[in-house]
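Participant: Got a predicted model here, sequence first, then my questions.
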Amino acid sequence: MNQNMDSRNEHKIRSWFKQIITVLEYIPSKLLIHRDLKPENILIASDDVLKIGDLCIATAFTNGERALTMRTDTGTELYKAPEQAMIYDQRVDIFASGLIFAELSVPMTLEDKIETFTEIRCGKEPSILATQPPTLDLVTKLTKLDRDQHPGFSEILSHPFFTD
């Protein structure tokens, strides 16, 4: 399933990713950072409603807008934001969502995924998305290496990918 471009349903991807962003906007309102966002932690119900699970390594914070944590031994390496190896905050989940969005948008083997995520972590545009300008633009914004440049949730949801 979803192993070639013809099997990708853009409407469904748009709906799913919008749900992911909506949940990521909600999680910090409960003073939590997920810290291990990855496809295996996103469940799809029979009505195409997504559920984000595995909150067992989520961390609580008390500083509202900019919670900082220093625990670095958490999360799945492939989906970790670069700053997760230092002091980080809830924006690590935005970075991970960009990687997931790239993976939703284009069929990738494990090797493709490693290469694409390495390009992103090196500050390069992922070549696998070169033929999809709106997707490439959104992935690039979500995965900025400087967490202060990550877009806010309303900016993400007003991106042309969602409005086309």
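Facilitator: Arrived safely, thanks for sending.
Participant: okay, CA-based contacts and neighbour counts for the rest of this
Facilitator: Will do.
Participant: In terms of secondary structure, what does the strand or helix carrying residue 26 contact?
Facilitator: When secondary structure is defined using DSSP states H and E, the element that contains residue 26 is helix 10-29. The helices and strands touching helix 10-29, judged by 3 or more C-alpha pairs under 8 Å, 6 or more residues apart in numbering; DSSP states H and E, are strand 50-52, helix 92-105, helix 153-157, helix 160-163.
Participant: Contacts only, for the residue nearest to the spatial centre of the chain.
Facilitator: Closest residue to the average C-alpha location of the chain: residue 97 at 0.5 Å, with C-alpha atoms, centre = their mean. Residue 97 makes contacts with 20, 21, 37, 38, 142, as judged by C-alpha atoms under 8 Å, 6 or more residues apart in numbering.
Participant: Would you mind checking which of those is nearest to residue 56?
Facilitator: When the contacts of residue 97 are compared for distance to residue 56 (C-alpha to C-alpha), residue 37 comes out closest, at 11.5 Å.
Participant: In a helix, that closest one, correct?
Facilitator: No - following the definition DSSP: H, G, I helix; E, B strand; the rest coil, residue 37 is coil and is not counted among the residues of a helix.
Participant: second one coming, line it up with the first:
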Amino acid sequence: TWLSDHQLKTRDYERIRVIFKQIVEAVAYIHEQLAIHRDLKPANILFDDKDQVRVCDLGIVSEFYYGDGLELTGTRTATGTPLYCSPEQARGERYNSKVDVFSLGLICIDLYVYMTKDDQKAVFNNYREEDDKKNPGIEILSLIDDTRIRDLITNMTKFEYSERPSCRKVLDEYIQ
């Protein structure tokens, strides 16, 4: 995959920003169609030789709707790849499009920081645990020089889905 072919020492951070923006734009489009991907992970993101991104594997995409007129409401089915799923997905609770935002936050970490599979599993699992005393990504995020990217990841991976930004907000406020 692109991640394994581009270890930390060879990663171009401007290139990563452009790639991540394309990924978020694709997911924002899915959300604008009132759908949730539910299985975002690096293996479901394809690149061509010009770094054009395609989000694939839409096999478990689900529709969502406006339940009370205030919130986009989804399903309770705990689908997706466990390593990249949100806390509410992992617990089988009701969720909405913010599950994709959480997954995108973890993908952003993958893009900016190289980790072994064991470290990745430990770090990502910490993001799914509710513990105010833990700041799950503090050590990993300290490896990222850009404070805007650190803030972006922190916001996208909030434990409470209601505190996560929408993909559109990510594009408008964090990624220009």
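Facilitator: All right, it came through fine. All values reported here derive from a predicted model rather than from experimental measurement.
Participant: Quick check: the helix holding residue 26 of the first structure compared with the second structure, mean distance?
Facilitator: Taken over the aligned residues, the distance from helix 10-29 of the first structure to the second structure averages 0.8 Å (mean C-alpha distance after the TM-score superposition for the first structure).
Participant: matching residues in the second structure for that helix?
Facilitator: Mapped onto the second structure using TM-score structural alignment, helix 10-29 of the first structure spans residues 13-32.
Participant: Show me what counts as buried in the matching stretch.
Facilitator: Residues 17, 19-28, 30-31 are the ones in stretch 13-32 of the second structure that count as buried (16 or more other C-alpha atoms under 10 Å).
Participant: again, but for stretch 114-121 of the second structure
Facilitator: Using 16+ other C-alpha under 10 Å as the test for burial, stretch 114-121 of the second structure gives 114, 120.
Participant: For the counterpart of residue 110 of the second structure in the first structure, grab the count of nearby residues.
Facilitator: Using TM-score structural alignment, the equivalent of residue 110 of the second structure in the first structure is residue 103. Here the count is done by other C-alpha atoms under 10 Å, and residue 103 of the first structure has 18 residues near it.
Participant: Give me the spatial nearest neighbour of the alignment partner in the first structure of residue 158 of the second structure, chain neighbours excluded.
Facilitator: Residue 158 of the second structure maps onto residue 144 of the first structure when the alignment is built from TM-score structural alignment. With sequence-adjacent residues excluded and distances taken as C-alpha to C-alpha, 6 or more residues apart in numbering, residue 144 of the first structure is closest to residue 150, at 6.0 Å.
Participant: and the one you found, what does it touch?
Facilitator: Contact analysis of residue 150 of the first structure by C-alpha under 8 Å, 6+ apart lists 91, 94, 95, 141, 142, 143, 144.
Participant: one step back: show residues contacting the match of helix 10-29 of the first structure.
Facilitator: With C-alpha under 8 Å, 6+ apart as the criterion, stretch 13-32 of the second structure contacts 36-37, 45, 51-55, 97, 100, 104, 108, 111-112, 167-168, 170-171, 175.
Participant: which residues make contact with the following helix or strand past the helix holding residue 26 of the first structure from outside it?
Facilitator: Per DSSP H and E, the first helix or strand lying C-terminal to helix 10-29 of the first structure is strand 32-33. Contact partners of strand 32-33 of the first structure, identified using C-alpha under 8 Å, 6+ apart, comprise 27, 58, 59, 60, 61, 89, 90, 93.
Participant: what do you get if the cut-off is 10 Å, keeping everything else the same?
Facilitator: Judged by C-alpha atoms under 10 Å, 6 or more residues apart in numbering, the contacts made with strand 32-33 of the first structure from elsewhere in the structure are 24, 26-27, 55, 57-62, 64, 67-69, 88-93.
Participant: Distance from the chain centre to stretch 12-28 of the second structure, please.
Facilitator: 11 Å (C-alpha atoms, centre = their mean, to the nearest Å).
Participant: now stretch 10-26 of the second structure
Facilitator: Worked out by C-alpha atoms, centre = their mean, stretch 10-26 of the second structure lies 13 Å from the chain centre.
Participant: cool, stretch 157-164 of the first structure as well?
Facilitator: In terms of C-alpha atoms, centre = their mean, the centre of stretch 157-164 of the first structure is found 16 Å from the chain centre.
Participant: Stretch 152-169 of the second structure now?
Facilitator: Distance of stretch 152-169 of the second structure from the chain centroid (C-alpha atoms, centre = their mean) equals 9 Å.
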